[in-house]
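Participant: Could you look at this predicted model? Sequence included:
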Amino acid sequence: MIRKIFFACSLMLALDLRATEAFPRDVQKFIDDREGCDHMRGEEPEPGDRQRARELKREMDRLCKGTDRKLAQLKKKYAASAIVMKRLGEFDPQIEAAVPEK
């Protein structure tokens, strides 16, 4: 039973790693940063929690700034790659104006 579970987990990990390797390094870095950005944009600090608000702002600054421009550059660079364009097409092309100033 444990071997079956281990095998299933190993297989899922291998498939996940292969999917990650399907993208060029610059595209994967963008995906990782942008997914982090999108996560931070969805976070709401408790009212009055200034420390958490600062943490969220710092992380959004780090992960979100420049992503609109970077997404446009990557789409131009990889326009001939259907798999890359499909993945990049999942991201909203203009989010920086929507990132709140806290």
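Facilitator: Alright, I've got the coordinates. Numbering: from 1, shown residues only.

Participant: switch to C-alpha atoms for all contacts and neighbour counts from now on
Facilitator: Will do.

Participant: What's the biggest helix in this structure, counting residues?
Facilitator: Counting residues, the longest helix found in the chain (DSSP state H) is helix 2-21.

Participant: hmm, who's touching that helix?
Facilitator: residue 28 (C-alpha atoms under 8 Å, 6 or more residues apart in numbering).

Participant: Who are the packing partners of the helix or strand where residue 86 lies?
Facilitator: Using DSSP states H and E, residue 86 sits in helix 82-88. Packed against helix 82-88 by the contact rule (3 or more C-alpha pairs under 8 Å, 6 or more residues apart in numbering; DSSP states H and E) you find helix 67-77.

Participant: Comparison target below:
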Amino acid sequence: MRLNAAMLGMVLLSGCGDAPADEPSVQVEVRTIHPPAALSPTPKPGLPFDVVAFRLKRDECDQLRGEEPTGPARAAALRYGMERTCTGTDAALRALRQRHAGDPAVIAALAGYDDAIE
């Protein structure tokens, strides 16, 4: 369950009073989780949203394609992830290159992607 700011404040404030000795205290740990660098490319200024969205999806796909399954459960998870993130990206890449053919920044941003992975 995710805690929003109001819920977190209530949890934190709930421990401020004098609690009866027989009630356990609640401790909450808050962490910021950052995705791996391969999944969070820094978009270049001026890249269109559709190009940035494609890069995020395709980078996740490429990350999953590069992993080796360590067992049947991980193999199934990788297959599911690749179906979710890789399907349709070949056609999307072609369409983006055609749509933004006159934009050198977009062409450069898409240059490192393989044309056919599906």
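Facilitator: Okay, I see it. In this text, all values refer to a predicted model and were calculated from it rather than measured experimentally.

Participant: Tell me how they score on TM after superposing.
Facilitator: Counting by TM-score structural alignment, normalised by the length of the first structure, the TM-score of this superposition works out to 0.71. Behind it: 78 aligned residues with a C-alpha RMSD of 1.5 Å.

Participant: what span of the second structure lines up against the helix holding residue 86 of the first structure?
Facilitator: Helix 82-88 of the first structure lines up with residues 104-110 of the second structure when matched by TM-score structural alignment.

Participant: Give me the mean deviation of the matching stretch from the first structure.
Facilitator: Averaged over the aligned pairs, stretch 104-110 of the second structure sits 0.5 Å from the first structure after superposition, using mean C-alpha distance after the TM-score superposition for the first structure.

Participant: Residues in contact with that stretch: which ones?
Facilitator: Contacts of stretch 104-110 of the second structure with the rest of the structure, by C-alpha under 8 Å, 6+ apart, involve 47-48, 51, 55, 93, 97, 100-101.

Participant: burial count for the residue lying closest to residue 101 of the second structure once chain neighbours are set aside?
Facilitator: Distances taken as C-alpha to C-alpha, 6 or more residues apart in numbering put residue 107 closest to residue 101 of the second structure, at 6.8 Å, once the chain neighbours are dropped. Neighbours of residue 107 of the second structure under the rule other C-alpha atoms under 10 Å: 16.

Participant: re earlier: could you flag which of the contacts of stretch 104-110 of the second structure are buried?
Facilitator: Neighbour-count burial (16 or more other C-alpha atoms under 10 Å) is assigned, among the contacts of stretch 104-110 of the second structure, to 51, 55, 93, 97.

Participant: Same list (the residues you listed) but as a markdown table, adding distance to residue 66 of the second structure.
Facilitator: What follows is those, written out as a markdown table (distance: C-alpha to C-alpha, whole Å):
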| residue | distance to residue 66 of the second structure |
| --- | --- |
| 51 | 22 |
| 55 | 16 |
| 93 | 19 |
| 97 | 24 |
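
Participant: Between the residues you listed, which sits nearest residue 85 of the second structure?
Facilitator: Set against residue 85 of the second structure, the nearest of these by C-alpha to C-alpha is residue 55 (10.7 Å).
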